[in-house]
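>>> Below are the sequence and a predicted model for it; my questions follow.
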Amino acid sequence: MKILVMVKRVTDPNVIIRVNAENTSVDLNNVKMAINPFCEIAMEEAVRLKEAGIATEIIAMSIGPAQAQDQLRTALAMGADRGLLVESEESLEPLTVAKLTAKVVEEEQIGLVLLGKQSIDTDNSQTGQMLSAILGWSQGTFASKVDIVDNTLNLTREVDSGLQSLTLTLPSVVTCDLRLNEPRFASLPNIMKAKRKPLVIKPAADYGVDLTSKIKTLKVESPNTRQSGEIVGSVAALLDKLKTEKGVI
């Protein structure tokens, strides 16, 4: 079974994000980029499935600018067999990403698609669900445990009330949550090996998908600075401030 793992290029989680001067987007000049943390979890799960003899090949795929090759090389160092970059200099919305991915799934005869439950830049959490609908496949979202036996995928997912167990028939689309696993660090020998693994670059326009954005960003703003708190001496003083100063009661 072939596994396709989606890898998104995002800002490093430890970087302080700033809005550009025009308030149109985030300022990415000289900003360190990395693999989306949830995509790393998806990649780790794919590698574990291959180590267990369930997967025969892992393809790491990214949709983005040419610089996303760096993140794909990291995925190859983690254990992916080959990489595919669908190159687009424009930021694409989730539906377009899902349509492009569906084309690759059909080309490569994929049996399982793993991707992060969301990306830390846009937080849409939509691509996996849309991809499942386009392909007509079963889907498991927010997975915290994955177990595959024959053609059956047993999945545990996190919901508001606790944990939910699902049994899915392959092929399937699974979005990975934080507690699914702990991604491994790419060792130096594997990083060197990754440089020799195949990485194919194809323009997004080659897939016959309309790349025109249907969503327009009106304005991007930084969140308001949180004001410091105030310590009061008693419950009565707290209630008085809430009533007279804040007007909330």
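Yes, it's here.

>>> CA only for contacts and neighbour counts going forward, please
Will do.

>>> Could you check how far Asp70 is from Ala143?
Applying Cα to Cα, to the nearest Å, the value for Asp70 to Ala143 is 27 Å.

>>> So between those two, which is more surrounded?
Neighbour totals were compared for Asp70 and Ala143, and Ala143 leads with 25 against 14 (other Cα atoms under 10 Å).

>>> Name the SS class of the residue found closest to that one once you drop the neighbours it is linked to in the chain, please.
Leaving out its chain neighbours, the residue that sits closest to Ala143 by Cα to Cα, 6 or more residues apart in numbering is Arg157, at 4.3 Å. At Arg157, secondary structure determined by DSSP: H, G, I helix; E, B strand; the rest coil is strand.

>>> Please tell me how far Arg157 sits from Leu49.
Distance, Arg157 to Leu49, using Cα to Cα: 18 Å.

>>> Give the buried residues for the longest strand along the chain.
Ranked by residue count and defined by DSSP state E, the top strand of the chain is strand 138-149. When neighbours are counted by 16 or more other Cα atoms under 10 Å, the buried residues of strand 138-149 are found to be Ser138, Gln139, Gly140, Thr141, Phe142, Ala143, Ser144, Lys145, Val146.

>>> want to compare, so here's the second one:
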Amino acid sequence: MNIVVLVKQVPDSGADRNLRSDDNTVDRGSANNVINEMDEYAIEEALRLKEANGGEVTVLTMGPDRATESIRKALSMGPDKAVHILDDALHGSCAPATSKVLAAALGRLGADLVICGAESTDGRVQVLPHMLAERLGVAALTGARKLTVDGGTLTVERQTEEGYEVVTASTPAVVSVWDTINEPRYPSFKGIMAAKKKPVETLSLADLGVPADEVGLAGATSTVVEHSKRPPRSGGQKVTDEGSGGAALVEFLAAEKFV
């Protein structure tokens, strides 16, 4: 089975994240950038499927030069090779443009199965798996907490607020996963050393046949008009109990419509 895993480099969600003042895009240059957390679960699931069914796992990334760091980190977990879509014109691409570029690359790779995280921690729009499936003309099995493969048939337990749904489809397909699906492995020293020698192919927009004016800020269907820092948290209301603390608490809860 030819499996492609989508991996995105994002600013660390545990640190301060900022937008650039010139174009209101994510300031990746000043951030501590890491693999999108949900994508690590996608990598792990791809590796488990390869170990059970054979085949090859390819990492696909769209991003600037520094995204190479995350590519090597992903490869150290066990995938066989990687493809890096690198082009200055991609800066500021919206979700539809991103899906167009990734779909063009996936068309070259001929994947039986595309696995990705259900969302990215910088965008959190959860639409890319659906857009990719639509562009590729394949099924979208999204929000998976469990994935099984039987020949060319995929079965997914789709996580919902009420429980889960069981959905099936034939390959090729796009599957997005939540962090409930597995526990990602840590790269071993052997894996880290091996990752340095694994092939990484670099593709430009010209290689993919995607016009530059259809991506980036110039081709974006949505833009951030303005932004500001979240205001600091203000101090809460303090009630001193002088025998009437209980009544004061109930009055506060009633005013806030909790009771």
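Alright, I've got the coordinates. This structure is a prediction, so every number in the text was calculated from the model and none was measured.

>>> Mind checking the TM-score on these two?
Remark: TM-score between the superposed chains equals 0.90 [TM-score structural alignment, normalised by the length of the first structure]; 247 aligned residues with a Cα RMSD of 2.3 Å.

>>> what's the offset of the longest strand of the first structure from the middle of its chain?
Between the centre of strand 138-149 of the first structure and the centre of its chain there are 15 Å (Cα atoms, centre = their mean, to the nearest Å).

>>> do stretch 81-97 of the first structure as well
The answer for stretch 81-97 of the first structure is 12 Å, by Cα atoms, centre = their mean.

>>> which residues are in contact with that stretch?
The list of residues contacting stretch 81-97 of the first structure from outside it, by Cα atoms under 8 Å, 6 or more residues apart in numbering, reads 57-66, 68-69, 72-73, 76, 124, 126-127, 130-131, 197-204, 209-211, 213-215.

>>> repeat for stretch 242-249 of the first structure
For stretch 242-249 of the first structure, there are no surrounding residues in contact (Cα under 8 Å, 6+ apart).

>>> Now do the SS call for Thr101 of the first structure.
Going by three-state DSSP, the state assigned to Thr101 of the first structure is helix.

>>> Report how many residues lie close to it.
The criterion is other Cα under 10 Å. On that basis, Thr101 of the first structure has 25 neighbouring residues.

>>> which residues touch the closest residue to it other than its chain neighbours?
Nearest in space to Thr101 of the first structure, with sequence neighbours left out and distances taken as Cα to Cα, 6+ apart, is Leu131 at 7.3 Å. With contacts defined as Cα under 8 Å, 6+ apart, Leu131 of the first structure is in contact with Leu95, Ala98, Lys99, Thr101, Ala102, Val173.

>>> and Leu131 of the first structure, that's in a strand?
No: inclusion of Leu131 of the first structure in a strand is not indicated when three-state DSSP is applied; the result is helix.

>>> Make sure Thr167 of the first structure is actually in contact with Asn151.
No: counting by Cα atoms under 8 Å, no contact exists between Thr167 of the first structure and Asn151, whose distance comes to 10.4 Å.

>>> so Ser99 of the second structure makes contact with Met131?
Yes: with contact defined as Cα under 8 Å, Ser99 of the second structure and Met131 form a contacting pair (6.1 Å).

>>> for the second structure, longest helix please?
Secondary structure of the second structure per DSSP state H: the longest helix is helix 37-53.

>>> residues making contact with that helix?
Residues lying outside helix 37-53 of the second structure but in contact with it, judged by Cα under 8 Å, 6+ apart, are 1, 3-8, 56-57, 74, 77-79, 115-121, 149, 176-179, 181-185.

>>> One more pass at 6 Å, please.
The contact list for helix 37-53 of the second structure (Cα atoms under 6 Å, 6 or more residues apart in numbering) reads Val7, Ile115, Cys116, Gly117, Pro184.

>>> Report the contact partners of the first one.
Counting by Cα under 6 Å, 6+ apart, Val7 of the second structure touches Asp39, Thr61.

>>> go with 10 Å
35-40, 42-43, 59-63, 67, 70-71, 74, 82, 84, 115-117, 120 (Cα atoms under 10 Å, 6 or more residues apart in numbering).

>>> try the fourth one
If you count contacts by Cα under 10 Å, 6+ apart, Gly117 of the second structure has them with 5-8, 36-43, 126, 128-129, 142-144, 175-179.

>>> Relative to Met38 of the second structure, how far out is the one residue sitting closest to the centre of the second structure?
Among the residues of the second structure, Ser120 comes closest to the average C-alpha position under Cα atoms, centre = their mean, at 3.7 Å. When Cα to Cα is the yardstick, Ser120 of the second structure and Met38 of the second structure sit 7 Å from each other.

>>> Now for those two: what residues contact both?
Residues touching both Ser120 of the second structure and Met38 (Cα under 10 Å, 6+ apart) are Val7, Lys8.

>>> In strands only, show me the contacts of stretch 81-97 of the first structure.
The subset of the contacts of stretch 81-97 of the first structure located in strands under the criterion DSSP E comprises 57-64, 199-203.

>>> Would you mind checking those residues for buried ones?
Neighbour-count burial within these applies to Glu57, Ile58, Ile59, Ala60, Met61, Ser62, Ile63, Gly64, Leu199, Ile201; the criterion is 16+ other Cα under 10 Å.

>>> Counterpart of the second one over in the second structure?
Here Ile58 of the first structure is matched to Val57 in the second structure, going by TM-score structural alignment.

>>> So that match sits against Gly110, correct?
No: taking Cα atoms under 10 Å as the contact criterion, Val57 of the second structure and Gly110 are not neighbours in contact, 12.0 Å apart.

>>> which residues do these two both contact?
Shared contacts of Val57 of the second structure and Gly110, counting by Cα under 10 Å, 6+ apart, come down to Asn2, Ile3, Val4.

>>> Which of those ranks first by neighbour count?
Using other Cα under 10 Å as the contact criterion, the top neighbour count among those goes to Val4, which has 28 neighbours.

>>> who touches that residue in this structure?
Applying Cα under 10 Å, 6+ apart, one finds that Val4 of the second structure lies in contact with 42-43, 46, 56-60, 79, 81-83, 106, 109-116, 174.

>>> cutoff 7 Å now
With contact taken as Cα atoms under 7 Å, 6 or more residues apart in numbering, Val4 of the second structure is in contact with Val57, Thr58, Val59, Leu60, Ala111, Leu113, Val114, Ile115.

>>> ok, now Gly54 of the second structure?
With contact taken as Cα under 7 Å, 6+ apart, Gly54 of the second structure is in contact with Met1.
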